[in-house]
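Undergrad: Predicted model, plus sequence, below.
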Amino acid sequence: MRLGITMFATDLTMPPHELAREAEDRGFASLYVPEHTHIPVARETPPPTGDAALAPEYARTLDPFVALAAAAAVTERITLGTGILLPAQREPIVTAKAVATLDRIAGGRVALGVGYGWNAEEGADHGVPWKRRRAVVREHVLAMRELWTRDEASFKGEFVSFEPSWSWPKPAGRVPVLLGGAPGPTLFAHIAEYGDGWMPIGGAGIREALPDLRRACADAGRDMVPVVPFGTVPSAEKLGYYASIGVEEVVLRVPGGGRDAVLPVLDEYARTYL
């Protein structure tokens, strides 16, 4: 089983390019970093963690593509991913260019963990029709795929439309898109249509959901896609459970802090689980 890591990277934490290099040196397979463009001060949306107040780190996240480009420059093997990207809040033509450029720099090592977002006020500042955000994400990802794969790309949808266009560079390889979210028919239909895997946070309910995901993929004429549990605090029992249900990669959580806080955890994870 491959083990990756994720850290809530901010301007106050260990720089992600240093973390990527240290993770690669220890044998970890991937590094994922999150995205929030901003956090509106006045907010009715409750924190996704269930806490009374939103943690300050949400307002301090780095731009994921700039951070991962720095990581790509100092690593050779580790997968570099977003965990998670918010495509509904991004202009897809510009984002497609950024992803393709990053994948070229990284030599085909980029993965996109994407989600639908939880912060309605943040989305509103980007003009996202909140109740339609899943449809927006779908079109943005499909439009980016057109730009990544076709010499003359075009797209006509409800939220994205562009005439036949040239856009290079193309990614060095196929950029996998891993959709995050709780299990359910809508998510699994989207994964089967345009995703390359499911990235659930934590492990609750994965075993029970696998038949539904497998069925959705079969209905779309596809093989079963990978499941990549995200943000896991590891234990031997938990990793053994994942292995028993066919999971091939797990992304472990490390604390959002400086080198003194992060590296001992990396060392413990490497010593215990790699």
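TA: Everything's here; your move.
Undergrad: contacts, neighbours, all on C-alpha from now
TA: OK.
Undergrad: Now do stretch 160-171: everything it contacts.
TA: With contacts defined as CA atoms under 8 Å, 6 or more residues apart in numbering, stretch 160-171 is touched by 92, 97, 99-104, 108, 139-140, 143, 147-149, 151-156.
Undergrad: Are we agreed that residue 98 is in a helix?
TA: Yes - assessed by DSSP: H, G, I helix; E, B strand; the rest coil, residue 98 belongs to a helix.
Undergrad: Surely it is in contact with residue 65?
TA: Yes - counting by CA atoms under 8 Å, residue 98 touches residue 65, with 7.1 Å between them.
Undergrad: and the host helix or strand of residue 188, how far from the chain's centre?
TA: Element membership for residue 188 (DSSP states H and E) is helix 185-194. In terms of CA atoms, centre = their mean, to the nearest Å, the centre of helix 185-194 is set 16 Å apart from its chain centre.
Undergrad: returning to that earlier point: which one of residue 98 and residue 65 has more residues nearby?
TA: For residue 98 versus residue 65, the count of surrounding residues by other CA atoms under 10 Å is larger for residue 65: 20 against 17.
Undergrad: Might you report the residue contacts of the more buried one?
TA: By CA under 8 Å, 6+ apart, the contact set of residue 65 is 98-99, 102.
Undergrad: Make a markdown table out of the residues you listed and add distance to residue 217.
TA: As requested, the contacts of residue 65 are arranged in a markdown table below (distance: CA to CA, whole Å):
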| residue | distance to residue 217 |
| --- | --- |
| 98 | 29 |
| 99 | 26 |
| 102 | 29 |
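Undergrad: Use this one as the comparison:
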Amino acid sequence: MRIATTIFLTDETISPVRLARELEQRGFAGLFLPQHTHIPVSRDTPAPTGDPLPPEYGRAVDPFVALAQAAAVTHRIVVGTGVALVAQNDPIVLAKQVATLDFLSGGRFTFGIGYGWNVEEATDHGVEWSTRRALVRDRMALMRALWSGEPTAYEGEFDAVGASWAHPKPVHPPRERKGAEPLVGPRTLIGGTAGPKLFAHIAEYADGWMPVGGSGLRETLPELRRVWTEAGRPGEPDVVPYAVHPSAGKLAHYAGLGIEELVVALPSAPEAEVLRALDAHAEFL
């Protein structure tokens, strides 16, 4: 089982360069970073981890800049977002960032995406909360147009782009989809709570699911796999439990479900504490 890591890197934690080197030397599979542009002080939205919201949410570094540093000093580990808030990004700029990072890392980028939880943060980006899922779907389609091999125009419900020269292209090869154009771009995993709408979107325009914590998978995985097959996607979706606090029992449970990859949580902390956490997780490698 491949074991990657996630952490809120901030201006007060271990650096992305030091962490990436330690991960590669120790045999971990990758580094995933979250995205928050800012956290409004007037937040009314309940925090997913419970209130008070940990301070690292408002101190998080930009994941694309930090992952570029991590990729530059490593050769093997996956670098990924966990998750990028697509609705809060200009899709043309985001397409360039994603393609560039995938290209410069030699195809090691995984695009973890999500719909967000902080209404106030999204509002500052001009996002209408009730339509954010449709907005993400639309922006992913626009980005795929820019990642296509030939200049391709796209006009959707929310965004549009004319046929354009847009290089570099992501390294990952196209993936077949029944009755639709092949899926282009880096490996894409969608985070979120299990449900018909989420599973339909995964089967339509992603490569798999990134469930936080990974609880309840015995009940939900069969449904995701059914939706995937009915959508004409070959094989099975990648399922990567995220921000897991590992134990031998959990890993055995995941392995029994056919899961081959997970992401363990590291503390948002200075170097010494993070390295101690890596030492504790190393027994599971």
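TA: Good, I have the coordinates. On a predicted model such as this, the values are computed, not experimentally measured, just so you know.
Undergrad: ok so, going back, now the helix holding residue 188 of structure 1: buried residues?
TA: 187-194 (16 or more other CA atoms under 10 Å).
Undergrad: Any chance of those in CSV with distance to residue 256 of structure 1 as columns?
TA: Shown next, in CSV, are these (distance: CA to CA, whole Å):
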residue, distance to residue 256 of structure 1
187, 29
188, 31
189, 34
190, 31
191, 30
192, 33
193, 34
194, 32
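Undergrad: Identify the residue nearest the geometric centre of structure 2.
TA: What sits nearest the mean C-alpha location of structure 2, by CA atoms, centre = their mean, is residue 112, with 1.4 Å.
Undergrad: Distance check, it against residue 171 of structure 2.
TA: 16 Å (CA to CA, to the nearest Å).
Undergrad: Tell me where the stretch 151-274 of structure 1 has helices.
TA: For the stretch 151-274 of structure 1, helices defined by DSSP state H, counting those that start in this stretch occupy the ranges 185-194, 206-219, 236-244, 259-273.
Undergrad: from those helices, which stretch is densest packed?
TA: Highest mean neighbour count among the helices of the stretch 151-274 of structure 1 (mean count of other CA atoms under 10 Å): helix 185-194, with a mean of 18.
Undergrad: so what does that helix touch, helix or strand wise?
TA: helix 133-149, strand 177-180, helix 206-219 (3 or more CA pairs under 8 Å, 6 or more residues apart in numbering; DSSP states H and E).
Undergrad: what about those, which gets the closest to residue 37 of structure 1?
TA: Among these, the nearest to residue 37 of structure 1 by CA to CA is helix 133-149 (16.1 Å).
Undergrad: got the angle for the closest one vs helix 185-194?
TA: Interaxial angle of helix 133-149 of structure 1 relative to helix 185-194 (axes from the mean of the first three to the mean of the last three CA atoms, to 10 degrees): 10 degrees.
Undergrad: Out of the buried residues of helix 185-194 of structure 1, flag the one nearest to residue 49 of structure 1.
TA: Ranked by distance to residue 49 of structure 1 (CA to CA), those are led by residue 187 at 20.4 Å.
Undergrad: so who does the corresponding residue of structure 2 for the closest one touch?
TA: In structure 2, residue 187 of structure 1 lines up with residue 198, judged by TM-score structural alignment. Going by CA under 8 Å, 6+ apart, residue 198 of structure 2 touches residue 192.
Undergrad: let's go with 10 Å and repeat that
TA: By CA atoms under 10 Å, 6 or more residues apart in numbering, residue 198 of structure 2 lies in contact with 133, 190-192, 204, 209, 224.
Undergrad: picking that back up, output the helices of the stretch 151-274 of structure 1 in CSV, with distance to residue 9 of structure 1 appended to each entry.
TA: Converted to CSV, those look like this (distance: least, CA to CA, whole Å):
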stretch, distance to residue 9 of structure 1
helix 185-194, 27
helix 206-219, 27
helix 236-244, 24
helix 259-273, 11
